[in-house]
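[1] Would you be able to build a 3D model of this:
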Amino acid sequence: MTDLKVGGVPEHFNYPWYLTLKNKEYTKQNINLRWKDYHGGTGQMCKALRSGEVDIAIVLTEGIIKDIAAGNPSKIVQTFVKSPLIWGIHVGATSSFKKIEDLEHATIAISRFGSGSHLMAIVNAHNNGWDLDKLKFKVIGNLQGGIDALTNGEADYFMWEHFTTKPLVDNGTFRRIDDCPTPWPCFVVAVRNEVLENNFTEVKKVLDIINHQTEDFKDIKNIDSILAERYSQQLEDIQKWLKITEWNEGKPITKNLVTRIQNKMISFNVIEEKKNSGEFIKNMYI
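    So this is what the prediction gives:
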């Protein structure tokens, strides 16, 4: 039995992993796969990949590209969700900020530097023509940290996935000012180089199982009701999310896509230099 550890955010995107684990599909392939929730998101998972705390991570594309460029000894093996992620731009319920222009000089809550909430705040600022060198950040760790920071005034706005934070908008904790979609496919699967060298076949089996699950995921009976109940969402919100979300179903990520993302990240001053895009990728389907 091969032991492998996989990590991801505890959100609806990753429910296919829960189903395959529940059905013991990896055990049938002689793989002992263990899931770990990362409430701190991609920045926390990049750190976990570096330390060997996890072997496989379902991470935001922009976060892992930045971290591999900075020396994370991992590779992207495929896109997981090929549609963009919709980031809600939130302020506290009693905030005086009303529109996106009001936020130009405001303090941004981010889970950690290099995380999606950090990088997408830069993308949003770039989209609005703001001076990226003047952005002010407050590190808050995770979603709960964002709630606390906006409630007690330590930060002014916070970007997190639209549908995950929708219940907080509904209950009056947050007010959403706008949305900012990622200009690229949102989630990829990253694997530590050491694991790819030693357990290539087992990793490929894991990918085959999860890709088979996502292929028919939207066709599962009552999947909208199941997700709404599990993630405390309104049914109509989950139905909207299912409509706009597309999984990848096993196609490898291309060098052209990584190059395009690197070019954008250079223009956002997120990375300093472009690297050979082949260094970020391991093709599992040669």
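[2] going forward, measure contacts between C-alpha atoms and count neighbours the same way
    OK.
[3] how near is the residue most central in space within the chain to I220?
    The chain has L60 as the residue nearest its centroid, 3.4 Å off, counting by CA atoms, centre = their mean. As judged by CA to CA, to the nearest Å, L60 and I220 stand 25 Å apart.
[4] try F113
    F113 sits at a distance of 37 Å from I220 (criterion: CA to CA).
[5] neighbour-wise, which of those two wins?
    Neighbours were counted for F113 and for I220 using other CA atoms under 10 Å; F113 has more, 16 against 10.
[6] Tell me the secondary structure of that one, please.
    coil (DSSP: H, G, I helix; E, B strand; the rest coil).
[7] ok, now T259?
    Reducing the assignment at T259 to three states with three-state DSSP gives helix.
[8] count of residues packed around it?
    Residues lying near T259 (other CA under 10 Å) number 17.
[9] Secondary structure element holding R175?
    In this structure, R175 sits in strand 174-181 according to DSSP states H and E.
[10] and after that strand, which helix or strand comes next?
    Heading C-terminal from strand 174-181, the first helix or strand you meet, by DSSP H and E, is strand 187-192.
[11] Only the buried residues of that following strand, if you could.
    If you call a residue buried by 16 or more other CA atoms under 10 Å, then strand 187-192 has these buried ones: 187-192.
[12] swap in stretch 22-39?
    Of the residues in stretch 22-39, those with enough neighbours to count as buried (16+ other CA under 10 Å) are 25-26, 31-33, 35, 38-39.
[13] Now render those as TSV, adding secondary structure and distance to P167.
    As requested, the buried residues of stretch 22-39 are exported to TSV (DSSP: H, G, I helix; E, B strand; the rest coil; distance: CA to CA, whole Å):
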residue	secondary structure	distance to P167
E25	coil	32
Y26	coil	33
I31	strand	36
N32	strand	35
L33	strand	31
W35	strand	25
Y38	coil	20
H39	coil	17
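[14] To check against the first, give me the structure of this:
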Amino acid sequence: MKRFINLALVVSGVLFGAIQAAAAKDMIRVGYGPFLSGGGLFIAKEKGYFDKMDVTVELRRFDDGSLAVPAMIAGELEVTNLPAAANLFNSVAKGAPLVVFADWGNNRAGFGYTAFSVSQKLHDDGIKTIADLVKLKGKKVGVGALDSINHYNAAQILLKAGLNPSSDVEWITNIAQPDLMKMLGQGQIDATDLSFNLAVFAQANKMGSIIANGDQIAPGAQIAAFVVRKNFLNEKRDAMLRFMIAYLQGIKEFNAAAKDPDKYPEIVTIMAK
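    You can find the predicted model right below:
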């Protein structure tokens, strides 16, 4: 997967300015979540890169990627990002017409996709490290859904602290991540695993404190993937190629801004919307 992305980035850099798509614009309906990992998508749309490739992208928000599966199967979306979790694997195993075609996020060293946080009160009371999480025994841990990637990450860090995820904590589930962040700040849950941008926002606003990032919890793990409906890929492969050229141009700019945000104020403004 990483080799494919690296090669595609090179190809997109060569072709982006040169390809002139002759066909009428193709519509691609794309599901996304309110997470920083969507940066390449938002940049490509905002800066008109999809339009340049004669692709019209219609975005539809889902607060958890797993909620997009029914829409994909029903034909209401062509493309979406999905967590690399049980719902994706089970759907494909049962015959869902879905094809994974690109990386959406992984726990590369120094670039963790998610972060595990505790309430500000628990942090102030002494929970500051992974080892301290043993004090979560009997506490409430919130995640978007059972068997989600956030559930996996949370379970992994609890194991590292010496707890049994099945019996030592109370799981609060089926709640959108923005709402979990609010619940953490209000003391309705004691800990949660959130996308990195939400965890940082919570910490900046004294709603919680980050204990560890995803790359510390599950180093190198694949967290999410770009998925396309199989029939659309078969029928519109050229449109998907043009979509990826535009998307990867957005990724290149997103990665550059992540390393030096002061040098790319336009990208920072797009991401702040």
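[15] what's the TM-score for these two chains?
    Comparing the two superposed chains by TM-score structural alignment, normalised by the length of structure 2, the resulting TM-score equals 0.70, with 232 aligned residues with a CA RMSD of 3.0 Å.
[16] how about the residue nearest to the centre of structure 1, what's its match in structure 2?
    Residue pairing (TM-score structural alignment): L60 of structure 1 is matched to P83 of structure 2.
[17] Likewise for D179 of structure 1?
    The pairwise alignment with structure 2 assigns D179 of structure 1 to N213, based on TM-score structural alignment.
[18] For its match, list the residues it contacts.
    Shown here is N213 of structure 2, whose contacts under the criterion CA atoms under 8 Å, 6 or more residues apart in numbering are 112-116, 196.
[19] Which of the residues you listed sits closest to A102 of structure 2?
    Distance to A102 of structure 2, by CA to CA, is smallest for Y113 among these, at 15.8 Å.
[20] Please enumerate the strands of structure 1.
    2-8, 31-37, 56-60, 74-81, 86-92, 107-110, 136-139, 157-161, 174-181, 187-192 (DSSP state E).
[21] can these go into CSV with extra columns for distance to L227 of structure 1?
    Formatted as CSV, the strands of structure 1 follow (distance: least, CA to CA, whole Å):
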stretch, distance to L227 of structure 1
strand 2-8, 17
strand 31-37, 17
strand 56-60, 19
strand 74-81, 17
strand 86-92, 18
strand 107-110, 26
strand 136-139, 30
strand 157-161, 16
strand 174-181, 22
strand 187-192, 19
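[22] which one of these lies closest to N256 of structure 1?
    When the strands of structure 1 are ranked by proximity to N256 of structure 1, the top entry is strand 74-81, at 13.3 Å, counting by CA to CA.
[23] List the buried residues for that closest one?
    Here strand 74-81 of structure 1 shows 74-81 as buried, counting by 16+ other CA under 10 Å.
[24] for stretch 124-131 of structure 1, same thing?
    Buried residues in stretch 124-131 of structure 1, counting neighbours by 16+ other CA under 10 Å, are found at 124-125, 130.
[25] And the match of D179 of structure 1, how close does it get to Q177 of structure 2?
    For N213 of structure 2, the distance to Q177 of structure 2 under the criterion CA to CA works out to 16 Å.
[26] go on, A93 of structure 2?
    A93 of structure 2 sits 27 Å away from Q177 of structure 2 when distances are taken as CA to CA.
[27] More neighbours: these two, which one.
    Just comparing A93 of structure 2 and Q177: by other CA under 10 Å the higher neighbour count belongs to Q177, 25 against 10.
[28] What does the more buried one correspond to in structure 1?
    Here Q177 of structure 2 is matched to L143 in structure 1, going by TM-score structural alignment.
[29] Aligned counterpart of H212 of structure 1 in structure 2, please.
    Applying TM-score structural alignment, one finds that H212 of structure 1 aligns to Q249 in structure 2.
[30] Give the full set of residues in contact with that match.
    If you count contacts by CA under 8 Å, 6+ apart, Q249 of structure 2 has them with 9, 12-13, 16, 40, 44, 49.
[31] Swap in 7 Å and give it another go.
    When contacts are counted by CA atoms under 7 Å, 6 or more residues apart in numbering, Q249 of structure 2 is found next to 12, 44.
[32] For I157 of structure 2, what is the corresponding residue in structure 1?
    Using TM-score structural alignment, I157 of structure 2 pairs with N124 in structure 1.
[33] quick one: the nearest residue to that match once chain neighbours are set aside and I266 of structure 1, what's the gap?
    Ranked by CA to CA, 6 or more residues apart in numbering and with sequence neighbours excluded, the top spatial neighbour of N124 of structure 1 is C180, at 6.5 Å. The span separating C180 of structure 1 from I266 of structure 1 equals 19 Å under the rule CA to CA.
[34] again with D219 of structure 1
    When CA to CA is the yardstick, D219 of structure 1 and I266 of structure 1 sit 39 Å from each other.
[35] what do you get for K134 of structure 1?
    For K134 of structure 1 relative to I266 of structure 1 (CA to CA), the value is 17 Å.
[36] Could you do C46 of structure 1 as well?
    Going from C46 of structure 1 to I266 of structure 1 by CA to CA gives 20 Å.
[37] before we move on, what about E25 of structure 1?
    Taken as CA to CA, the span from E25 of structure 1 to I266 of structure 1 is 41 Å.
[38] Kindly report the same for V191 of structure 1.
    V191 of structure 1 is 24 Å from I266 of structure 1, where distance means CA to CA.
[39] Next: F217 of structure 1.
    F217 of structure 1 sits at a distance of 35 Å from I266 of structure 1 (criterion: CA to CA).
[40] Neighbour count for the two, which is higher?
    Under the criterion of other CA under 10 Å, the comparison of F217 of structure 1 against I266 puts F217 first, with 17 against 13.
[41] That one - nearest residue in space that isn't next to it in sequence?
    P16 (7.2 Å).
[42] The one you found reaches Q213, doesn't it?
    Yes. Under the criterion of CA atoms under 7 Å, P16 of structure 1 makes contact with Q213 at 6.2 Å.
[43] what is the orientation angle of the strand holding R175 of structure 1 with strand 86-92?
    Calculated by axes from the mean of the first three to the mean of the last three CA atoms, to 10 degrees, strand 174-181 of structure 1 forms an angle of 150 degrees with strand 86-92.
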